[in-house]
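Peer 1: just need the structure, nothing else, for what follows:
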Amino acid sequence: MMHQMLADFLSRSGDGYGIFNADDRLVFSNPALAEIFAIEPERLHGMSFEQIIRCCHQQQQGLKIETTDLDHWLLYASQRRRSVPFRIFEADTVDGNWYLMSEQCNSEGAILLHAKDITEQKRLQLALLQTEQRLKNQANTDELTGIANRRFFMHQAEKILKHQDRIGAKCSLLMLDIDHFKGLNDHYGHLAGDRALQFICEQIRLQLREYDLFARYGGEEFVIVLADIPAREAVSVAERIQQQLATHVLHYRQAPIRLQVSIGIAEHEPEQSLNVLLQRADQALYQAKAAGKNCCVVARASTL
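Peer 2: From the prediction side, this is the model:
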């Protein structure tokens, strides 16, 4: 009676159950395990672990075996199996389901395999991670332009400056301001102003390295930290940005809008704070504006 109850339970269970003998051949499996392996129950019975894995890999069904060297994968798996009396791991299938697997090994080398469907938990976990990442991006990103916001810039720039000090490397900060931006807003409207901010960022990004810190500092003002680049080389970057804008025109409602930026450049000095560096770049930017705009000025060395 008890044996029949157990047999009925295993047959109806949504969990997969199987027993591999000491020779690693499957001597028992319930229907759920056969579905996980995507192998017919009558064919599955008596197959070795290696045969099962090779079948899944070759047919691209059942367990997902992501490897270009199946023999090496099997060697690694054989080293893990029976290495401890009990182990737990996760596995996914080609059809997108996830399972929490457990292997319990007895003193004779037989393994009891249990597979629990955790697909829904994995989906919820993934959704949570995606939500956390989205919230993190929203906290660190300027909503309009998609680049870093001021808060994130201040945090990251501090870390960059400390690293540059530690390794004794040069570093420059560029502060950029769009020329005649108020007039653009007044003439074309604030939607055109928003598009201009986006366009400026798109063009500037083309002249920066992937890891350069680029942020909207406020309004129509932007900042860039160029690690490992002294001021004399930062001038070349600034000029490339201005040339990029000179040769690419924003078209807004069929009206061509030419955009220009004034740029202040300050080279980071050893142990100098970020606030002082920003003040020096801002002063250089003011001088660029006073000099007629659409130009760049390098700040003098600090006397502090």
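
Peer 1: make it CA atoms for all contacts and neighbour counts henceforth
Peer 2: OK.

Peer 1: show me which residues of stretch 96-106 are buried.
Peer 2: 97-105 (16 or more other C-alpha atoms under 10 Å).

Peer 1: do the same with stretch 82-92
Peer 2: Result for stretch 82-92 [16+ other C-alpha under 10 Å]: buried residues 82, 92.

Peer 1: same check, this time on stretch 49-56
Peer 2: Quick answer for stretch 49-56 (16+ other C-alpha under 10 Å): 49-50, 52-56.

Peer 1: helices of the stretch 201-304 of the chain, residue ranges please.
Peer 2: Listed in chain order, the helices found in the stretch 201-304 of the chain under DSSP state H, counting those that start in this stretch are 231-247, 274-290.

Peer 1: the first one: how far from the chain's middle?
Peer 2: With C-alpha atoms, centre = their mean, to the nearest Å as the basis, the distance from the averaged C-alpha position of helix 231-247 to the chain average is 29 Å.

Peer 1: what residues sit buried inside stretch 238-252?
Peer 2: 238-242, 244-245, 250.

Peer 1: out of those, who's nearest G189?
Peer 2: Within the buried residues of stretch 238-252, the smallest distance to G189 is 14.5 Å, found for L250 (C-alpha to C-alpha).

Peer 1: hang on, the closest one packs against Q244?
Peer 2: No: counting by C-alpha atoms under 8 Å, L250 does not reach Q244; the two are 11.7 Å apart.

Peer 1: find the nearest non-adjacent residue to E267, please.
Peer 2: S172 (4.3 Å; C-alpha to C-alpha, 6 or more residues apart in numbering).

Peer 1: just to be sure, the one you found is in a strand?
Peer 2: Yes: assessed by DSSP: H, G, I helix; E, B strand; the rest coil, S172 belongs to a strand.

Peer 1: from A227, how far out is it?
Peer 2: Plainly put, S172 is 7 Å away from A227 if you go by C-alpha to C-alpha, to the nearest Å.

Peer 1: which of these two has more neighbours?
Peer 2: S172 (24 against 21; other C-alpha atoms under 10 Å).

Peer 1: now the other sequence, so there's something to compare against:
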Amino acid sequence: MSKICDNLGAYIFAKDMQGKYTYANDKVEVLFGCSKSDIIGKGDSEFFDLSMSQQMVENDIKVLSGQQQVVSEESNFVRNTSEQRVYRIIKSPLFDNENQIIGLAGIAHDVTEEKRLREQVEEQKQLLSIILDNVEAHVYMKDEDRRFLYVNSKVADLFGLDSKEIIGQKEQDILSEETAEHFHLSDSKVILDQQVLRVEETVIDNEQKYHYLSVKVPVTMAGKRSLIGFSTDVTEIYKLKEEFKRLANTDDLTGIYNRRYFLKEAEKAYSIFKRQNMEVGLLTFDVDYFKKINDRYGHPVGDEVLQNLTAIVACLLRKEDIFARIGGEEFAILLPCTDITSANRVAERVRREVESSLFCGIQKIQLTVSIGLTEFSSKDTSFDDVFSRVDKALYKAKESGRNCVTFLN
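Peer 2: Below you'll find the predicted structure:
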């Protein structure tokens, strides 16, 4: 039996009711740095600094006085090595033939390194958690079954749930069906292709649109394909980008498109026309004698006239029509999928509506416009040909007495 105890890889010992050692195996002998004969009959104070080994003393008392087994961890200061060591111990009472307690038997494993590593892992886990909870990103982990394995506090706040309520759940059980499927499109691609994916994702929640820039990284956990996602809310940046784009394409005074945007869209329309032979109408118009309005009423009134004019004309057009201010008082309208007959009707409607309207509030200013009209032709080599032709049509309308529509093909 003694040989078995010496080869178990654990510290095995026994004590009497006074806490004196009655047995110690080879490992205890090595730990204390003395022979078994020097251990037997002596108490713990010979081998441990009891002021730094209180757990050991308390556990012995529990076993000897309460006659109960104790399973615990003890932190003890060993005199021989001058070290604080941690042991996982099991201490049980010993009884004689008359069932009277006569001492205790114990088995201990040194778990100092294990505990140090556990604490180190826990510290690193806490540190990582602090970092992930404070980065400006929603961080999450999902497996191939769409089950959440981890979420940081930003994800929990976004979902309005505690992280413990999310982990272990499938995304379709937490998110709306539409949102869950939207995210799953890119998630499944990452897991199937096993490649990092960077993607822009858009989610609509309570009629609000949110934009995320996501990086999704494939990983394998316990043999199961998974992914780690980092999603940054770029909604405000997206709005700014859209606003910059709008400002770049918009006329400051009237709020309609500017010359730059108009020419860009016109070139696109011309390319489609050449490929598909789509009918496209183009008209430009000038406010007749606008200089007289500026001279008589001043430029602020002239600006208000242009603003009122564009508001009236915009109401006459379709969503797909491109209406732009291309000069001081000169405007252009691109009419996709519109034959020349329909384009002429639009031009006449614009002319009549402007003629019948009063502008600039109390000033009651009446306006007329001269309109040039043309259509894209197979003979044109570029949009410049079309634009030059409609410009000539506008010039002819002015020469013809103004307040009229002139067509050139």
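
Peer 1: overlay the chains and give the TM-score.
Peer 2: Aligned and superposed, the two chains score 0.71 in TM-score terms (TM-score structural alignment, normalised by the length of structure 1); 277 aligned residues with a C-alpha RMSD of 4.2 Å.

Peer 1: now do the same for the residue nearest to E267 of structure 1: its match in structure 2.
Peer 2: Using TM-score structural alignment, the partner of S172 of structure 1 in structure 2 is G281.

Peer 1: same check, this time on L274 of structure 1
Peer 2: Here L274 of structure 1 is matched to F383 in structure 2, going by TM-score structural alignment.

Peer 1: is it true that that match touches K268?
Peer 2: No: taking C-alpha under 8 Å as the definition, F383 of structure 2 is not a contact partner of K268, at 9.4 Å.

Peer 1: if we can go back for a sec, test my guess that the match of S172 of structure 1 contacts A343.
Peer 2: Yes: taking contacts as C-alpha under 8 Å, G281 of structure 2 lies within contact range of A343: 5.7 Å.

Peer 1: thinking again about what came up before, of the buried residues of stretch 238-252 of structure 1, closest to E271 of structure 1?
Peer 2: Closest approach to E271 of structure 1 among the buried residues of stretch 238-252 of structure 1 (C-alpha to C-alpha): A238, at 24.6 Å.

Peer 1: tell me which residue of structure 2 matches up with the closest one.
Peer 2: Match for A238 of structure 1 (TM-score structural alignment): A347.

Peer 1: just R209 of structure 1 next, same as before
Peer 2: Checking TM-score structural alignment: R209 of structure 1 goes with R318.

Peer 1: next: N106 of structure 1.
Peer 2: By TM-score structural alignment, N106 of structure 1 lines up with M221.

Peer 1: give me the distance between L161 of structure 1 and G264 of structure 1.
Peer 2: 18 Å.

Peer 1: more neighbours: which of the two?
Peer 2: The neighbour count for L161 of structure 1 versus G264, taken as other C-alpha under 10 Å, is higher for G264 (29 against 23).

Peer 1: quick one on the thing from earlier: need the residues touching each of G281 and A343 of structure 2.
Peer 2: 335, 373 (C-alpha atoms under 8 Å, 6 or more residues apart in numbering).

Peer 1: what's the local residue count around S75 of structure 2?
Peer 2: 18.

Peer 1: same check, this time on the one 3 residues further on
Peer 2: V78 of structure 2 is surrounded by 21 other residues when neighbours are defined as other C-alpha under 10 Å.

Peer 1: what separation do you get for it and Q84 of structure 2?
Peer 2: 6 Å.

Peer 1: same question, L282 of structure 2
Peer 2: 90 Å.

Peer 1: map Y188 of structure 1 onto structure 2.
Peer 2: Per TM-score structural alignment, Y188 of structure 1 is aligned with Y297.

Peer 1: again with V297 of structure 1
Peer 2: Checking TM-score structural alignment: V297 of structure 1 goes with T406.

Peer 1: cool, and F153 of structure 1?
Peer 2: Match for F153 of structure 1 (TM-score structural alignment): F262.

Peer 1: as a check, name the ranges of all helices in the stretch 1-150 of structure 1.
Peer 2: 2-12, 31-37, 41-44, 49-59, 70-80, 119-140, 150-167.

Peer 1: give me the buried positions along the longest one.
Peer 2: Okay, so that is helix 119-140 of structure 1. Applying 16+ other C-alpha under 10 Å to helix 119-140 of structure 1 flags 137, 140 as buried.

Peer 1: now do the last one
Peer 2: For helix 150-167 of structure 1, the neighbour count (16+ other C-alpha under 10 Å) marks 150, 152-153, 157, 160-162, 164-165 as buried.

Peer 1: tell me the one of these nearest D177 of structure 1?
Peer 2: The closest of these to D177 of structure 1 turns out to be R150 (C-alpha to C-alpha; 14.6 Å).

Peer 1: skip the chain neighbours and tell me the closest residue to G372 of structure 2.
Peer 2: Using C-alpha to C-alpha, 6+ apart, the closest residue to G372 of structure 2 is L394 (3.7 Å).

Peer 1: then F230 of structure 2?
Peer 2: F230 of structure 2 sits nearest to V139 (C-alpha to C-alpha, 6+ apart), 4.7 Å away.

Peer 1: does that neighbour touch V217 like I think?
Peer 2: No: checked against C-alpha under 8 Å, the pair V139 of structure 2 and V217 is beyond contact range at 11.3 Å.

Peer 1: gap between stretch 78-93 of structure 1 and the chain center?
Peer 2: With C-alpha atoms, centre = their mean, you get 29 Å for stretch 78-93 of structure 1.

Peer 1: run a quick neighbour tally on I371 of structure 2.
Peer 2: 32.

Peer 1: for the residue nearest the centre of structure 2, what are its contacts?
Peer 2: Closest residue to the average C-alpha location of structure 2: S231 at 2.4 Å, with C-alpha atoms, centre = their mean. Taking C-alpha under 8 Å, 6+ apart, we find S231 of structure 2 in contact with 137-139, 212-215.

Peer 1: got it, and V405 of structure 2?
Peer 2: Residues near V405 of structure 2 by C-alpha under 8 Å, 6+ apart: 344, 347-348, 351, 370-373, 394, 397.

Peer 1: can I get those in CSV including distance to A105 of structure 2?
Peer 2: Formatted as CSV, those follow (distance: C-alpha to C-alpha, whole Å):
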residue, distance to A105 of structure 2
N344, 107
A347, 106
E348, 109
R351, 108
S370, 111
I371, 109
G372, 109
L373, 107
L394, 110
A397, 115
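
Peer 1: return the member of the residues you listed nearest to Y150 of structure 2.
Peer 2: Set against Y150 of structure 2, the nearest of the contacts of V405 of structure 2 by C-alpha to C-alpha is A347 (61.8 Å).
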